[in-house]
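K.L.:
coordinates for the following, if possible.
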Amino acid sequence: MFASSETLEQITRFKNKQKFEFNYLHLGNMEELNIQALPTTFIFNNTGELKFSEVGFRDWTSAESQQIIANVLNTL
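P.N.:
Next comes the predicted model:
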């Protein structure tokens, strides 16, 4: 999922240009999620419970990152 506080028009233009296959979420107010810096990553389980959060860049192809995802999936 891609989340942004930009306007819906800007998000739509980005989505159409990039052709990514994930969902987009418009955030009205990033302070509600306590986002202090970009990028910020949140991983939620299927019930909406926050299972992982991190501020800053992460290489999601690394073994450590793949293990984080596997751990969340194993709790479903």
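K.L.:
please make it C-alpha for all contacts and neighbour counts, starting now.
P.N.:
Fine.
K.L.:
show me the strands in the protein, by range?
P.N.:
Along the chain, counting by DSSP state E, strands occupy 2-4, 24-26, 40-44, 50-55.
K.L.:
before we go on, could you also do this sequence so I can check it against the first one:
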Amino acid sequence: MAFTKKRIFNIAFYVLIVAIIFTPLGFKVKVFTNQIFSGNPNTLKQEEQIVLQNYNWKFVDAKENSFNFNDYQGKVVFINFWATWCPPCVAEMPSLQKLYTDYKNDVEFIFLASDKVKNVNKYLKENNFSFNVYYSNYKLPQELKHTVIPTTFVLNKSGKIIVKETGAKDWNSEKTRKLLDKLLKE
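P.N.:
Model (predicted):
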């Protein structure tokens, strides 16, 4: 059986596809692809913006310290649902870290992981991310329910959902910064 150039190319192509799909290399390729194609987040149309009705929601940090969402009423809140095994989630983390670094004293950031604490801690350490991550086993407010990750919400001081985005986004964009600055002045 002679190996022609075409046959060698086909074998190499299939090996590459298998490597991308079934190895850690594939995860990195998916993350890179998501970073390239992530766009800027958009605000919801006025008629789509709804006010959060129920602030009675609890979540915990990695040390099991409990937090109540009631404490965040009257503040600009940025909520991101994510996991370390999710390529679009991982793709947007560098831009989220940059945004967090600049706005952590003014905006309440709540990063909620759908993951094991040890996986999250390892991921944060490996990437030098400094934001706090929380976990929720409690029922989410109806307005924050979602079916995919990453899903991100931005709430104004009145509890109105101004942004609801799914998929990887460039959160460190000028557009996002202008929106947060505007919400902080209201």
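K.L.:
using JSON lines, lay out the strands of structure 1 together with distance to S65 of structure 1 and mean neighbour count.
P.N.:
Output for the strands of structure 1, formatted as JSON lines (distance: least, CA to CA, whole Å; neighbours: other CA atoms under 10 Å):
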{"stretch": "strand 2-4", "distance to S65 of structure 1": "18", "mean neighbour count": "14"}
{"stretch": "strand 24-26", "distance to S65 of structure 1": "22", "mean neighbour count": "14"}
{"stretch": "strand 40-44", "distance to S65 of structure 1": "12", "mean neighbour count": "14"}
{"stretch": "strand 50-55", "distance to S65 of structure 1": "11", "mean neighbour count": "13"}
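K.L.:
for structure 2, which segments count as helices?
P.N.:
Using DSSP state H, the helices of structure 2 run over residues 5-22, 24-37, 87-103, 117-127, 174-185.
K.L.:
where in structure 1 does the last one fall?
P.N.:
Think helix 174-185 of structure 2. Counting by TM-score structural alignment, helix 174-185 of structure 2 pairs with residues 63-74 of structure 1.
K.L.:
any idea how far the residue nearest to L124 of structure 2 when sequence neighbours are not counted lies from D181 of structure 2?
P.N.:
Excluding the flanking residues, the one nearest L124 of structure 2 by CA to CA, 6 or more residues apart in numbering is S130, at 7.2 Å. Using CA to CA, to the nearest Å, S130 of structure 2 is found at 22 Å from D181 of structure 2.
K.L.:
same check, this time on H146 of structure 2
P.N.:
26 Å.
K.L.:
and for L155 of structure 2?
P.N.:
Distance, L155 of structure 2 to D181 of structure 2, by CA to CA: 13 Å.
K.L.:
before we move on, what about Y123 of structure 2?
P.N.:
From Y123 of structure 2 across to D181 of structure 2, the span is 30 Å (CA to CA).
K.L.:
then F153 of structure 2?
P.N.:
According to CA to CA, F153 of structure 2 and D181 of structure 2 sit 16 Å apart.
K.L.:
what of K28 of structure 2?
P.N.:
33 Å.
K.L.:
for F27 of structure 2, same thing?
P.N.:
Taking CA to CA, one finds F27 of structure 2 at 35 Å from D181 of structure 2.
K.L.:
which of those two has more residues huddled nearby?
P.N.:
F27 (17 against 14; other CA atoms under 10 Å).
K.L.:
residue contacts, that one?
P.N.:
Each residue near F27 of structure 2 by CA atoms under 8 Å, 6 or more residues apart in numbering is listed here: I20, I21, P87.
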